[in-house]
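Visitor: can't give you the sequence, but here's the structure:
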C-alpha cells in the first residue's frame, strides 16, 4: 500500500485548487485500471485522503461514485474494498466490449483515421514485450482499446468504456498470468492497426470480433478455475 499511496500523492497536482469527488474518482478509477489496487484490496480513507489531500467527505463521495460503477464495494464495519468480479461479470464485460468496439470500427466511415493513439499503444506494447514487462504490456493492451473506442469521437462512449475497462483490469488481476494473457494480443493489436491504416473496416471488424471471442474464452477459463480455487 505504501507504493500506491506515494503514487496517489504524485496525483495531487491533477486535482488543482478546486478538487471534486469526480476528479478524485477519475484518479482512483485510473489507478484501479492500471493495476495499482488489485481486487479485494481495502482502500483506507485516512491514508488515501491524506495522499490526495482531500477531505473525508470528498473521498467518500468518490467512493460512492466508484461503487455505483461496480469497481468498489462497501462492507459494513469493514470499509471499502476493490470489487472481486464474478464469472458472469466477466462475460458481461466482454459482451459490452464486443457490442461497442465492433460498432466503433463499423461506423468509422472513410479514411484517413486518427490512429496516432493506437500506434502509440502498439509501440508501448512492443517495448513492454521486449523487456518482458507483462504488467505494462497489459496496460498497453487496455490503452489500445481505449484509443480504439476514442475513434468514435463520443464522450458518452468514452465514459461508458472507462469503467468497463477498469472492471476488465480487475478480471486480469485474478487471472494473474499476464504473459499468457496479453502477449498473443499484442500481435493482434498490431494487425488491427494495419487493417485500419489500410482502410479495411470489414476486415478489422471481423478480426476484432474473433479477437474478443478468443480473449473471452481464455480469460473465463482461467478465471473460473481461480475463483473456484479461492472459494
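Guide: In hand now; what should we look at? Bear in mind the structure is a predicted one, so any value in this text is a computation, not a measurement.
Visitor: use CA for all of it now, contacts and neighbours both
Guide: Noted.
Visitor: Which strands or helices does the top helix by length along the chain pack on?
Guide: Across the chain, the longest stretch assigned as helix under DSSP state H is helix 201-230. Secondary-structure packing of helix 201-230 (3 or more Cα pairs under 8 Å, 6 or more residues apart in numbering; DSSP states H and E): helix 87-106, helix 155-175, helix 178-197.
Visitor: what comes up buried for that helix?
Guide: 201, 204-205, 207-209, 211-212, 215-216, 219-220, 222-224 (16 or more other Cα atoms under 10 Å).
Visitor: what's the answer for stretch 138-149, then?
Guide: 138, 139, 140, 141, 142, 143, 144, 145, 146, 147, 148, 149.
Visitor: Next: stretch 17-29.
Guide: Buried-residue list, stretch 17-29, by 16+ other Cα under 10 Å: 19, 20, 21, 22, 23, 24, 25, 26, 27, 28, 29.
Visitor: Give me the residues contacting it.
Guide: 11, 15, 54, 58-59, 61-63, 65-66, 71, 163, 166 (Cα atoms under 8 Å, 6 or more residues apart in numbering).
Visitor: one more time with 10 Å
Guide: The contact list for stretch 17-29 (Cα atoms under 10 Å, 6 or more residues apart in numbering) reads 8, 11-16, 30-37, 48-49, 52-55, 57-66, 69, 71-72, 162-163, 165-167.
Visitor: Among those residues, name the buried ones.
Guide: Applying 16+ other Cα under 10 Å to the contacts of stretch 17-29 flags 8, 11-12, 15, 30-37, 48-49, 52-54, 58-66, 69, 71-72, 162-163, 165-167 as buried.
Visitor: adding another structure so you can compare the two:
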C-alpha cells in the first residue's frame, strides 16, 4: 500500500476515540474501500493498517472478518486479505438484489406527497459534480440518490442492506475505465424519477426505476467485462 493511503488511515485514527472497536475500524475501512483508496485486488497489510489506526491485531482481524462477511474482502489461503474483485455474476446478482429492494420501496410508498428533499438534494449534488467534471463525485451522488430513495421506506434494516449492496457495487465501479460514460447518462433519469414521484405517480416512477436499473446493469456488465477480459 502507498504511503498516501496509510497517511489517510492515520488521519482516520481520531475517529476511533478511546473506545476503539472492530465495528468502527470496519466503518473506516468500508468507507476507504468505497472511495477507491484500496482498489479491488489490493492486499491489506495487518501491520501497516493496524499501526496507522493504532489498533490491535485482534481488533483489525475482527474488522476484516466483518468486511469479509459483507463481501468486500476475501481471505486467500497463505496470501492474506484482499479487496474483492467482483465477477460478472456478482455484478448481475447485485442488480437483481437492487431491483428487488428499490422497486419494492417505491411500490410500497404511501400516499403522496412524498418526502423527497434528500433524494432531490442527491440529484442536485450529481448535477454540480458533472458541471465540475468530477465523475467520481457523480458516481458518489448517484449512490446517495439510491440510498435516499430506499430511505423513504423508513426502515433501518433496509437501509443497512442497501448500504452493503451499494458498497459492494462500488468495487465494480473502481475497475471501469470511463466513469463519465458509466454515470453521466443517469443524472437526467434520477431527476425524472424525482419529478414523477413529486407529481404523485408512484407506479410510473417504479417502471422508470426498473428500466433504469436494467440499463445500468447492462452498461456496467459490458464495461466491466471489457476491462476484466483485457486483464485476464
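Guide: Great, that's in hand. Here the structure is a predicted model, which means the values were calculated and not measured.
Visitor: Max pairwise distance over the buried residues of stretch 17-29 of the first structure: which two?
Guide: Using Cα to Cα, the two most remote members of the buried residues of stretch 17-29 of the first structure are 19 and 29, lying 15.6 Å apart.
Visitor: and residue 80 of the first structure, that's in a strand?
Guide: Yes - Residue 80 of the first structure sits within a strand when classified using DSSP: H, G, I helix; E, B strand; the rest coil.
Visitor: quick one: contacts for it?
Guide: Counting by Cα under 10 Å, 6+ apart, residue 80 of the first structure has contacts 40-45, 60, 63-64, 67, 72-74.
Visitor: hmm, try it at 6 Å
Guide: 42, 43, 73, 74 (Cα atoms under 6 Å, 6 or more residues apart in numbering).
Visitor: excluding its backbone neighbours, what's nearest it?
Guide: With Cα to Cα, 6 or more residues apart in numbering as the criterion, residue 80 of the first structure has its nearest non-adjacent residue at 4.4 Å, and that residue is residue 74.
Visitor: any idea what the one you found is structurally, helix, strand or coil?
Guide: On the three-state scheme (three-state DSSP), residue 74 of the first structure is labelled strand.
Visitor: burial of it, as a residue count?
Guide: Neighbourhood size, residue 74 of the first structure [other Cα atoms under 10 Å]: 15.
Visitor: Please determine how far it is located from residue 8 of the first structure.
Guide: 21 Å (Cα to Cα, to the nearest Å).
Visitor: same thing with residue 24 of the first structure?
Guide: 10 Å.
Visitor: Residue 100 of the first structure too?
Guide: From residue 100 of the first structure to residue 8 of the first structure the distance is 31 Å (Cα to Cα).
Visitor: Superposed on the second structure, what's the mean shift for the helix or strand where residue 23 of the first structure lies?
Guide: Using DSSP states H and E, residue 23 of the first structure falls within helix 21-33. Superposing on the second structure and averaging over aligned pairs (mean Cα distance after the TM-score superposition for the first structure), helix 21-33 of the first structure comes out at 1.5 Å.
Visitor: corresponding residues in the second structure for that helix?
Guide: The aligned range for helix 21-33 of the first structure in the second structure is 22-34, by TM-score structural alignment.
Visitor: Could you give the separation of that stretch from the chain centroid?
Guide: Centroid separation for stretch 22-34 of the second structure versus its chain: 13 Å, with Cα atoms, centre = their mean, to the nearest Å.
Visitor: and residue 131 of the first structure, how many neighbours?
Guide: 11.
Visitor: Any figure for the gap between it and residue 179 of the first structure?
Guide: Distance from residue 131 of the first structure to residue 179 of the first structure, by Cα to Cα: 12 Å.
Visitor: Now do the host helix or strand of residue 8 of the first structure: which range of the second structure does it align onto?
Guide: Using DSSP H and E, residue 8 of the first structure maps to helix 2-11. In the comparison with the second structure, helix 2-11 of the first structure aligns to the range 3-12 (TM-score structural alignment).
Visitor: ok now the matching stretch, how far from the chain's centre?
Guide: For stretch 3-12 of the second structure, the distance to the chain centre is 21 Å (Cα atoms, centre = their mean).
Visitor: Contacts made by it with the rest, please.
Guide: Counting by Cα under 6 Å, 6+ apart, 52, 53 sit against stretch 3-12 of the second structure.
Visitor: and with 7 Å instead?
Guide: The set of residues external to stretch 3-12 of the second structure that reach it, using Cα atoms under 7 Å, 6 or more residues apart in numbering, is 37, 49, 52, 53.
Visitor: next one: stretch 154-171 of the first structure
Guide: 29, 32-33, 35, 38-39, 69, 71, 85, 90, 93, 142, 149-150.
Visitor: hmm, which two among the residues you listed are most spread apart?
Guide: 39 and 150 (26.6 Å).
Visitor: For residue 209 of the first structure, which residues are in contact?
Guide: 98, 102.
Visitor: Could you measure from it over to residue 110 of the first structure?
Guide: Taking Cα to Cα, one finds residue 209 of the first structure at 20 Å from residue 110 of the first structure.
Visitor: and if you look at residue 146 of the first structure?
Guide: 21 Å.
Visitor: next one: residue 33 of the first structure
Guide: 32 Å.
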